[in-house]
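Q: Pasted the sequence and its predicted model underneath.
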Amino acid sequence: MSFLEDGFFSANSQRLDLAKTFPTDLKVNLALDNLLLYSDQPTQVTLPADSFNRRFDLEQNWNRNEQWSDRLSVDRLSLRGSYRNLDWTIGRQAIGFGRIVIFSPLDIVAPFAPDAIDTDTRPGVDAVRGVHYFGLGGQVGGTIVFGPETSDNSYLLTLTDNRSGVDYLGIGGILRDREMAGIGFAGSLGTLGIKMEASHYRGKNVGLPGGDLHDDFT
């Protein structure tokens, strides 16, 4: 709970996590999130908008833009399995790229807001993902994230490899109809950890209402 300049507001969340592992190396995850809001000024604190990374409508809102409002959502609903050096997951799941905690340029699918307070639980997205592991900490993966429309889908390839104690990261593909590529590395100099990441995008609908500001941006 907190106070705004012209009123009081309160945000309360509850979460239920369930997981079941089967003898066949299959794991089912289910999580329900409930967000209850109160605000003296109804339009100052509102329920979250629909996600661009969810194809299926598994949310229910009550009293949006009222003093009391509530949202119940399915935040996880996934099936995960493995075969030799391959892991795969299908369904609503958490996906995060990059190694920088506060703000990662490679964390492109559902990043936390820069001013986010609760970063313990990453929002789930509707996706199919496969990762193949090789060598010492190496992995190559493919991810498809499904949005409300086909133009909101993302198709991404990722690569991680470790050379001489340094992790090298790479990502490329289509992010919601935008071509993109990113690189990064994570290592240490003595007791000092060093991380660097960057990503580059081709703009979408540049110059149009709701479009990007530039043809290319990094």
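A: Looks like it arrived, so ask away.
Q: drop to CA atoms for contacts and neighbour counts, all remaining ones
A: Fine.
Q: Give me the contact list for the strand or helix carrying residue 33.
A: Under the criterion DSSP states H and E, the helix or strand holding residue 33 is strand 27-39. Contact partners of strand 27-39, identified using Cα atoms under 8 Å, 6 or more residues apart in numbering, comprise 7-21, 45-47, 67-81.
Q: List the contacts of residue 89.
A: When contacts are counted by Cα under 8 Å, 6+ apart, residue 89 is found next to 78, 79, 80, 81, 127, 128, 129, 130.
Q: want to compare, so here's the second one:
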Amino acid sequence: MKLEFKYRFARIAYLLMLLSVPFSIVKAQKFTVDGYLKDMQTLWKAKDIPLISNNLIHNRLNFNYYATDNLTFHVGMRNRLTWGDFLKLGDALNLGSAFNYADIMKADNGYFNMSWNVADQSPDFILNTTLDRLYLDYSKGKWQVTIGRQRINWGVNLVWNPNDIFNAFSFFDFDYEERPGIDAVRVQYYTGYASSLELVYQLEENFDKMSMAGLYRFNALNYDFQILSGKMRQDLVAGGGWSGDIKGAGFRGEGTFFYNPDSTGSAAQQFVGSVSLDYMFSNSLYLHAAVLFNSKGRTGNFGDINYLLNTDLSPKTLSFARWSLFGQISYPLSPIVNADLAGMVNPIDGSFFLSPTISWNMAQNVDFSFIGQIFNGSSDDEFGNIGHLFNIRFKYSF
């Protein structure tokens, strides 16, 4: 009875919190609110463990206050209520106390801790609130300054971004489309119509964790180019990228070289690069292909790798393999139904990942999605020990 009361109380408190915000965009002269409410059911079947079931209610709220023509204040928060077998995953994976799902829920990589488990009744349910955007943006003339928790996206590719030294993201984390933010100061100066200079300083508690870098963008030969240099945690970095087209097909590429002055020899150096092509036909059929190279990637023995549990994501760990291949095909079956199939292959061990997706626009602002995540391979292969996940998601946007 006590557990049932706590469970009902958490759900009621959560719904009351959502109802405190209008379920429509608030359009005023200086203030806007928008967001979404999602419910996702997940089934996960991995080798040697029983079928796992979990439910997640995910709410997003975005607040914008336009103080003046030059100054904007933005707050973005995500609220997540989860219950089910994910909260017992440590025991299911034989990791015991070494794996705590409550700690993963409230993990915050910023200088300021702005993630809280406001109700933690593990292993029954967890309610988390996270502020992943909280910044002031000031622009005047050719200058733009952004201070606070923000997302800084320097990548040009659509799947793997070696240039994203501040905000790397995982393709497997499909339900977090906004991506994490960092606490930083960002200064941009627009030197021309298609060129700009950008400097970023990321706040951290010590020099080894801190990142700072500069990026210069420019256009030449009908291509957009960028070059970057700076420091990411303990590494000195230098890199660049391009974006253009070849006879209508998008052609993108980027690469970053990492050097750790505290290491010696080959251990001090790493290069990660990615190139992609994508094309949309006149009938809306979309094709996308990409390749990733990681000079420190493994060529075998992936038995201890699980991308779903990787909490130390960076451009150096976008893939743990030496080579990775990606392919995607997407086609609208009707104006309101879209089918998509994406996949990754390790060409060395032959293991692969497939993600079939069906998206259905059920009504205005209401969407249904089925997302599969199928990992296949032998026990020592890159994708061999992860299993298969099947997700059913409803989303209401307001």
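A: Thanks, I have it. None of the values given here were measured: they were computed from a predicted structure.
Q: Give me the TM-score for this pair.
A: Here the TM-score of the superposed chains, computed with TM-score structural alignment, normalised by the length of structure 1 as the reference length, equals 0.88; 212 aligned residues with a Cα RMSD of 2.2 Å.
Q: ok, back up a step: and the contacts of residue 89 of structure 1, which is closest to residue 147 of structure 1?
A: Of all the contacts of residue 89 of structure 1, residue 127 has the smallest distance to residue 147 of structure 1: 9.1 Å, by Cα to Cα.
Q: how about the closest one, what's its partner in structure 2?
A: Under the alignment (TM-score structural alignment), residue 127 of structure 1 pairs with residue 184 of structure 2.
Q: any idea how far that match is from residue 108 of structure 2?
A: Look at residue 184 of structure 2 and residue 108 of structure 2: by Cα to Cα, to the nearest Å, they are 14 Å apart.
Q: related to what we said a few turns ago, ranking by neighbours, what's the top pick from the contacts of residue 89 of structure 1?
A: Per-residue neighbour counts (other Cα atoms under 10 Å) across the contacts of residue 89 of structure 1 peak at residue 127, which has 24 neighbours.
Q: Name the helix or strand for it, please.
A: strand 125-134.
Q: what's the nearest residue to the match of residue 127 of structure 1 if we skip its chain neighbours?
A: Setting aside the residues directly before and after it, residue 184 of structure 2 is nearest to residue 202 in space (Cα to Cα, 6 or more residues apart in numbering), at 4.2 Å.
Q: Is the one you found in contact with residue 183, as I believe?
A: Yes - contact status for residue 202 of structure 2 versus residue 183: in contact at 5.9 Å, counting by Cα atoms under 8 Å.
Q: counterpart of residue 190 of structure 1 in structure 2?
A: Taking TM-score structural alignment, the alignment pairs residue 190 of structure 1 with residue 247 from structure 2.
Q: Distance check, its match against residue 276 of structure 2.
A: For residue 247 of structure 2, the distance to residue 276 of structure 2 - Cα to Cα - is 14 Å.
Q: who's more crowded, the two?
A: residue 276 (24 against 8).
Q: Straight-line length of stretch 207-223 of structure 2, end to end?
A: Start-to-end span of stretch 207-223 of structure 2 (Cα to Cα) is 36 Å.
Q: How far does that stretch sit from its chain's centre?
A: 20 Å (Cα atoms, centre = their mean, to the nearest Å).
Q: Next: stretch 190-204 of structure 1.
A: The gap between where stretch 190-204 of structure 1 is centred and where its chain is centred comes out at 17 Å by Cα atoms, centre = their mean.
Q: sorry, back to before: among the contacts of residue 89 of structure 1, which pair sits farthest apart?
A: 81 and 127 (14.3 Å).
Q: Distance of the match of residue 190 of structure 1 relative to residue 390 of structure 2?
A: Taken as Cα to Cα, the spacing of residue 247 of structure 2 relative to residue 390 of structure 2 amounts to 37 Å.
Q: Kindly report the same for residue 16 of structure 2.
A: Taking Cα to Cα as the criterion, residue 16 of structure 2 is separated from residue 390 of structure 2 by 30 Å.
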